[in-house]
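Visitor: build me a structure from this.
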Amino acid sequence: MRTLNLAILAHVDAGKTSLTERLLHAAGVIDEVGRVDDGTTRTDSLALERQRGITIKAAVVSFDVAGTTVNLIDTPGHPDFIAEVERVLGVLDGAVLVVSAVEGVQAQTRVLMRALRRLRIPTLVFVNKVDRRGARPDAVLRDVAAFLTPAVIATGRVRDAGARAASVVPGLGDDVVEVLAEHDDAVLAAYVDGGRLPDLRAVVAAQTRRCAVHPVYFGSAITGAGVPELVAGLVELLPPSSGSADGPVSGTVFKVERGPAGERIAFVRVFSGTLRVRDRVLGRKVTAIGVFAAGSVVRCDAVRAGQVAKVWGLEDVRIGDVIGVPTASREHRFAPPTLETVVVPSSSADRGALHTALTQLAEQDPLIDLRQDEVRRELWVSLYGEVQKEVVQATLASEYGIDVTFRETTTLCLERPVGVGEAVEFIGAGPFLATVGLRVEPGDGVTFRLGVELGSMPFAFFKAVEETVRETLEQGLRGWRVTDCAVTMTHSGYWARQSHAHGSFDKSMSSTAGDFRLLTPLVLMAALREAGTEVLSPVHRFSVEVPSDVVGALTPVLARVGAVLVGTVTRGRTSVLEGDIPAARVHAFQRQLPGLTRGEGVLETSFSHYAPVRGEAPVRPRTDHNPLNRKEYLLRVTRRTE
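Guide: Next up is the predicted model:
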């Protein structure tokens, strides 16, 4: 049987989870369609998901249709949980992007489509909610072509749009030949010469599989209109999994959760080969495997190429780990979190338990990026937004029994060098038996290279310097992570292993990797101080839809929060303003919007880029031993090593 690993993606509230329910019902997996509002959906299994009516964690469910096993991955739509979506993209064969026929193309829809096109994931578009009042399927189709991709092919038309009885009449649109001809010479020749056209359905399938076109389906997840046509399209147009079950084992971990006993469970997509119970991977033995099938997880002895499974026994597993042989994978990074906050336990007695709980949450979502300030005894987490903060708080209370509060959310900035700086410390001039010289200059990302001979000292010492450079650059001159920085090692030196006459090792006369690890932060910060850095803050692209008569009053408010308008489009009594706004000011503007627009304003934002901070640069409290203060640093590290 063929396998298709499929994700349903959408902006929040476009109807993604409802569509998942309808597909499961159509396949006979469930007897009754669950409702998001009632908390009865199959994939939103967390209590918090049911309470809030949103998807927080990616979930997998399987069903069979026309000889194909579809592993359907339901993903969050709220931008605060974009990390869950990111982890799924690399394991897909195809996707369905859901767009609301009422709200149309939204900010998150654009972000998702850009990622799908960049990674060349074959994608169908489903215009949902055609039965809702205000549905405008024809206008939304035009918006899909204008804002997502021009290569769209309508697979039907809607009758009685906006009414409960709305239905879909299947059939390719009149412009299908023109769209296909842009990507197929045979179709173009037949179209120009008036010759016989090839089988258009076959051409649509071929072009969809190579991401040249994106068929658009219409329907309603609530009433089921148009869903049978979409189901047929999944099998006909999207490519099944490839890979040989007899090849070398190759897979990817895209999700990690903990079972009832606290054990780690890895969600694995296998691209090649067969992974069996008792196989050793990642230094551990596989103890159990559960393959997704017919709406449930079936325990079995092996998972084969193309399948998705739960794997037990890999207690050190992390999201992104490669199982077996690495394979060519799609790499895409959504914007990193741009906010952070301090998590404070209501009871000081819970401090240790809180660290353990946050560590486990970071296993499931690495972008939480837990930071511990040992001096102030504070725990910091990175976030995408206020909703995610509420979810973390509720999860800690419900799953770990820990009540917490949060300090005020602050914006995460970056630093980058603006000039060139050098520093060197020679062996014998301080407490460390090492010579380290480093040059810092602007670069692309963070790179480390040698300006000395590789054989001038043991490789382990070079490795210690490189690893410490990357760790130290997590906090620059003003405490922010340093990016776009090229570091070159310009000097090196060590004392070879020394022994007394009786053969015992004398540490006081012999260099170790520890000497290089402790000295490197001092040298690197001295070089970075000479180079100088600038602080970069995140900027969001915003789109705000407001009544046209309030635009004049809204414009100066946008200016006061540092927003820069790039365009305004007026559609009768409604205007849409687009531009850039500092991420730190989004929440403040959001609070003012209802009062400025009589409650009718709709704001959408998404990360755009980083820009240099104007005026005084913000400073982030350090959580390391502060190598910028030599005396303080030496006191701390020498006391630690005594």
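
Visitor: from here on, contacts and neighbour counts on C-alpha atoms
Guide: OK.

Visitor: ranges for the helices of the stretch 351-500 of the chain?
Guide: In the stretch 351-500 of the chain, the segments counted as helices under DSSP state H, counting those that start in this stretch are 351-364, 386-400, 459-472.

Visitor: can you list the ones you listed in JSON lines and add mean neighbour count and distance to A527?
Guide: As requested, the helices of the stretch 351-500 of the chain are exported to JSON lines (neighbours: other C-alpha atoms under 10 Å; distance: least, C-alpha to C-alpha, whole Å):
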{"stretch": "helix 351-364", "mean neighbour count": "18", "distance to A527": "33"}
{"stretch": "helix 386-400", "mean neighbour count": "15", "distance to A527": "37"}
{"stretch": "helix 459-472", "mean neighbour count": "18", "distance to A527": "12"}
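
Visitor: among these, which is nearest D316?
Guide: Between D316 and those, the shortest gap by C-alpha to C-alpha is with helix 351-364, which sits at 9.9 Å.

Visitor: who's in contact with the closest residue to F589 other than its chain neighbours?
Guide: Counting by C-alpha to C-alpha, 6 or more residues apart in numbering, the nearest residue to F589 once its immediate chain neighbours are dropped is V561, at 7.0 Å. Residues counted as contacts of V561 (C-alpha atoms under 8 Å, 6 or more residues apart in numbering) are I581, P582, R585, A588, F589.

Visitor: take the helices of the stretch 351-500 of the chain and lay them out in JSON lines including distance to D74.
Guide: Below are these laid out as JSON lines (distance: least, C-alpha to C-alpha, whole Å):
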{"stretch": "helix 351-364", "distance to D74": "16"}
{"stretch": "helix 386-400", "distance to D74": "18"}
{"stretch": "helix 459-472", "distance to D74": "35"}
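
Visitor: next, the structure of the following sequence, for comparison with the previous one:
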Amino acid sequence: MTSVNIGILAHVDAGKTSLTERLLYTAGVIDRIGSVDRGDTQTDAHELERRRGITIRSAVVSFTVGEVKVNLIDTPGHPDFISEVERALGVLDGVVLVISAVEGVQAQSRLLMRTLVKMRMPVILFVNKIDRMGARYEDLLESIRSELAPSLVPMTRVEEIGTRQAHAVARRVSEEDFASELTEVLAEHDDGFLARYLADEPVLVAQDYATELARQTREALLCPVFFGSAVAGTGITGLIDGITSLLPVAPGRSDAGLRGTVFKIERGWAGEKVAYVRLHSGVLRARTNIGLYRQDRHGTITELAGRPTVVEVFHRGSEVIEAHASAGDIAKVRGLKGIRIGDQLGTGDGLRGRHLFAPPSLETVIRATRPGAMPDLYEALLQLADQDPFINVRKNDDEQEVSVSLYGEVQKEVIKATLAEDYKLDVEFEGTRTICVERPIGVGESVEEIDLRNRTFFWATVGLRVEPGEPDSGVVFRRSVELGSLPHAFHKAIEEAVRSTLQQGLYGWEVLDILVTLTRTGYASPVSAAGDFRKVTPLVLMDALKQAGTQVFEPVNRFELEVPAENISTALLNLVECGATPETTKAYGSTCLVDGTIPARTVQEFEQRLPGLSQGEGILSTRLDSFQPAPGPAPARRRTDTNPMDRKEYLLRVFGRL
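Guide: Predicted coordinates for the structure are as follows:
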């Protein structure tokens, strides 16, 4: 039996979860279709998801069609949970992108499709809700061509569209207009196919078209488009046939070395970690020693050891059975206590470094309302960070507060509800603020030496020079001293301390695009230790950074706004009032689409205005675009480290006197 791992992606409310239910029902896995409104769907298992009617965490279900096992990952549609989508994309063989036949191509659809094209991910488009009033066919296909996929093949036509009697009819190669249209699209990417079509002999048959269509779909050269209704069940059989015949089967060999990717972590009933792993190759068995490989934000790969106690694979819906997992499977693995999202099992080869989507650009401070609950709150947030590392938990012991990163206000509401329901913690939030960064604007140099004539706090000599780095280079560390001038452990301690210290610059923000050069070293054997270098480096680095100076940059988002045409003037005026720079405006019938840039700090303000200025029909989508100098006085953030900017305070903290 072969496997294919697919994801269901969509703009929020396009019918993604309903489609998953219908696929399971049609495949014979469930005998009753769940409803998002009733809160009894297979994939929205968490009480909070059922109550809010949205998908918050990715969920895995499976069904079998003939000799093909389909593992299906249902992902969130709301942009506040885009990190869940990112983790799922890394383990998929193909994607079904759902579009509403009424609302058409929406902002989140465009964002997702851009990412899928960048990944060269095979995509099938499913146009849902053809039985809804206002559903479209021809003009929607044109919109999809211009905004999502210029090379597409409508695999079905719709009769009585926009009525309860609407139904999808499969198009056949025997139909002259479909054969001609299909040939034209396929020939765009294969001159040989066009030559065979034009030749007198041999005549192309239906199987030739099917084979070439499947090849080009698997190579992400074109997108088949299926129409239907998840609620009514029309068009679903054709979509299933497309999934099993057009999308690529899971690559990899079970007789090769083990390689698997952890893309989700949840907590079991006893609080233990349960890892969701996609097996790319090899076989994973319980009670077998395996290697775990982790890549940090600087690209360094660390090897750990693990021994899974239970390995389960998905079978008929959300049910799991205990068995070994083979190449192509998605497994639930228990017993790996220190496992994290993004870890790879078996080998470090192929670890993915860069993110597909931008990290959160907002943060907020959380405080427990109950006195003395700070440790419980911090522990609870660390457990939530296991499920979503992007929330980036930061603790400030002095202020008795914790901050987390966010994509938006909906995510904040979900975190608050989760803490209340799962951890019995009542919390309050400060106002949301944007996450800025710092960049050096000059050159600075500093050194701390071992002084045998006076009192020495650290048995280490460290000299550092800081200067502006290349754009988007992050933190670059290099040495102008001989590598053999220090033991390797001391060099490693200096570099690690540099990178951790730069998490908070002169104004408390992460310092990026900086070049740090190690200019001087020294040690006193046998008393010097790696800890001396780890402790003195922050003092040297921050002194050099003070000399260089830094500038604070704020995040700027690229936005896409859809509003009714009659409201476009008011929308543009409000955008400008919020500091946005509109760039292009396009009209699509009764709707206008505006794109441009807007400071992340004013996005929430504009979102609050949007319903009133668009009769509730406006749709705004934003994503991080760049950083620009922050206007006015540089915004600062409270420090959560040992404050190496203040030498006296730092020494007191390091030596436990404060």
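
Visitor: re earlier: what residue of the second structure matches up with the residue nearest to F589 of the first structure?
Guide: In the second structure, the residue equivalent to V561 of the first structure is C578, according to TM-score structural alignment.

Visitor: how much space between that match and T570 of the second structure?
Guide: Using C-alpha to C-alpha, to the nearest Å, one gets 13 Å for the distance from C578 of the second structure to T570 of the second structure.

Visitor: what ranges do the strands span in the stretch 451-600 of the first structure?
Guide: Counting by DSSP state E, counting those that start in this stretch, one finds strands in the stretch 451-600 of the first structure at the ranges 481-482, 485-493, 533-547, 564-571, 574-582.

Visitor: ok, the stretch 101-250 of the second structure next?
Guide: Taking DSSP E, counting those that start in this stretch as the test, the strands found in the stretch 101-250 of the second structure are 123-128, 152-154, 156-159, 167-170, 223-227.

Visitor: which strands or helices does the first one pack on?
Guide: On a contact count with 3 or more C-alpha pairs under 8 Å, 6 or more residues apart in numbering; DSSP states H and E, strand 123-128 of the second structure meets strand 94-100, strand 223-227, helix 236-246.

Visitor: can you tell me what part of the first structure the first one aligns to?
Guide: Counterpart in the first structure of strand 94-100 of the second structure, with TM-score structural alignment as the criterion, is residues 94-100.

Visitor: okay, T156 of the second structure and T234 of the second structure: tell me how far apart.
Guide: Between T156 of the second structure and T234 of the second structure the computed distance is 11 Å (C-alpha to C-alpha).

Visitor: typo on my end, it should be G282 of the second structure
Guide: 39 Å.

Visitor: more neighbours, those two?
Guide: With other C-alpha atoms under 10 Å as the criterion, G282 of the second structure and T234 differ in neighbour count, and T234 comes out ahead with 22 against 19.

Visitor: R299 of the first structure matches what in the second structure?
Guide: Looks like R299 of the first structure aligns to I321 there (TM-score structural alignment).

Visitor: who's in contact with the helix or strand harbouring its match?
Guide: Secondary-structure assignment from DSSP states H and E places I321 of the second structure in strand 320-322. Counting contacts by C-alpha under 8 Å, 6+ apart, the residues outside strand 320-322 of the second structure that touch it are V310, V311, E312, V313, F314, H315.

Visitor: what ranges do the helices span in the stretch 1-150 of the second structure?
Guide: Shown for the stretch 1-150 of the second structure, the helices assigned by DSSP H, counting those that start in this stretch span residues 16-26, 47-52, 82-89, 107-119, 138-147.

Visitor: burial measure for the aligned residue in the second structure for E415 of the first structure, as a count.
Guide: With TM-score structural alignment as the criterion, the equivalent of E415 of the first structure in the second structure is E438. For E438 of the second structure, the count of nearby residues is 27 (other C-alpha under 10 Å).

Visitor: what about E438 of the second structure, distance to K546 of the second structure?
Guide: Going from E438 of the second structure to K546 of the second structure by C-alpha to C-alpha gives 12 Å.

Visitor: now do V476 of the second structure
Guide: Counting by C-alpha to C-alpha, the gap between V476 of the second structure and K546 of the second structure amounts to 18 Å.

Visitor: now do L148 of the second structure
Guide: Applying C-alpha to C-alpha, one obtains 48 Å for the distance of L148 of the second structure from K546 of the second structure.

Visitor: equivalent analysis for K586 of the second structure, please.
Guide: K586 of the second structure sits at a distance of 48 Å from K546 of the second structure (criterion: C-alpha to C-alpha).

Visitor: more neighbours: the two, which one.
Guide: K546 (19 against 12).

Visitor: next one: stretch 568-586 of the first structure to chain centre, how far?
Guide: Centroid displacement of stretch 568-586 of the first structure relative to its chain, using C-alpha atoms, centre = their mean, to the nearest Å, is 26 Å.
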